[in-house]
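K.L.:
Based on what follows, work out the 3D shape:
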Amino acid sequence: MMTEDAMWRKSSRSNSSGGACVELACSGDLRGVRDSKNPTGPTLRFGQARLAAFLEEVRTGRFDG
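P.N.:
Coordinates of the predicted model:
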């Protein structure tokens, strides 16, 4: 479970006008991903290796519509 004191970091690709931004945080062995516009909403949780694999899939465009 992500702890309440997890330090969330916004994507470096984020800008001041909002946009489709995500935040990442580390909590023990877990890595969290959430929508920066909805910080109290759902959080995806991954182990470090799974997050690395997920991010690689995002970079290659696997989830592009």
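K.L.:
CA atoms for contacts and neighbours, from now on please.
P.N.:
Fine.
K.L.:
List the residues that contact Arg31.
P.N.:
Contacts for Arg31 (C-alpha atoms under 8 Å, 6 or more residues apart in numbering) come out as Met2, Leu24, Ala25, Arg45, Phe46, Gly47, Gln48, Leu51.
K.L.:
wait, isn't Cys26 in contact with Gly32?
P.N.:
Yes: using C-alpha atoms under 8 Å, Cys26 makes contact with Gly32 at a distance of 6.3 Å.
K.L.:
Next, the second sequence, to be compared with the first:
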Amino acid sequence: MWRKSSKSADASQCVEVRHDLAAVRDSKNPEVVVSLERRALAQLTAFARGRR
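P.N.:
This next block holds a predicted model:
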């Protein structure tokens, strides 16, 4: 199961996060999945929010 930000509404240009928080994918190209450790995902989201 994948989820995307509630702020993205119906936009198709989103990054989706897998339910176990161990992978992300581009909603335009869902076949490509990038596996991440939870710590790396936390760092990525902090960077995206501007909280480096």
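K.L.:
And the TM-score between them?
P.N.:
With the length set by TM-score structural alignment, normalised by the length of the second structure, the two chains reach a TM-score of 0.72; 51 aligned residues with a C-alpha RMSD of 2.1 Å.
K.L.:
before we move on, back to that, quick check, nearest of the contacts of Arg31 of the first structure to Gly18 of the first structure?
P.N.:
Nearest to Gly18 of the first structure out of these is Leu24 (C-alpha to C-alpha; 16.2 Å).
K.L.:
what's the counterpart of the closest one in the second structure?
P.N.:
Using TM-score structural alignment, the partner of Leu24 of the first structure in the second structure is Val17.
K.L.:
Where does that match sit, in terms of helix or strand?
P.N.:
Using DSSP states H and E, Val17 of the second structure maps to strand 15-18.
K.L.:
other SSEs contacting that strand?
P.N.:
Applying 3 or more C-alpha pairs under 8 Å, 6 or more residues apart in numbering; DSSP states H and E, one finds that strand 15-18 of the second structure contacts strand 2-3, strand 23-26.
K.L.:
Pipe these into CSV and attach mean neighbour count and distance to Gly50 of the second structure per row.
P.N.:
Converted to CSV, these look like this (neighbours: other C-alpha atoms under 10 Å; distance: least, C-alpha to C-alpha, whole Å):
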stretch, mean neighbour count, distance to Gly50 of the second structure
strand 2-3, 15, 21
strand 23-26, 19, 19
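K.L.:
Show me which strand runs longest in the second structure.
P.N.:
strand 29-35 (DSSP state E).
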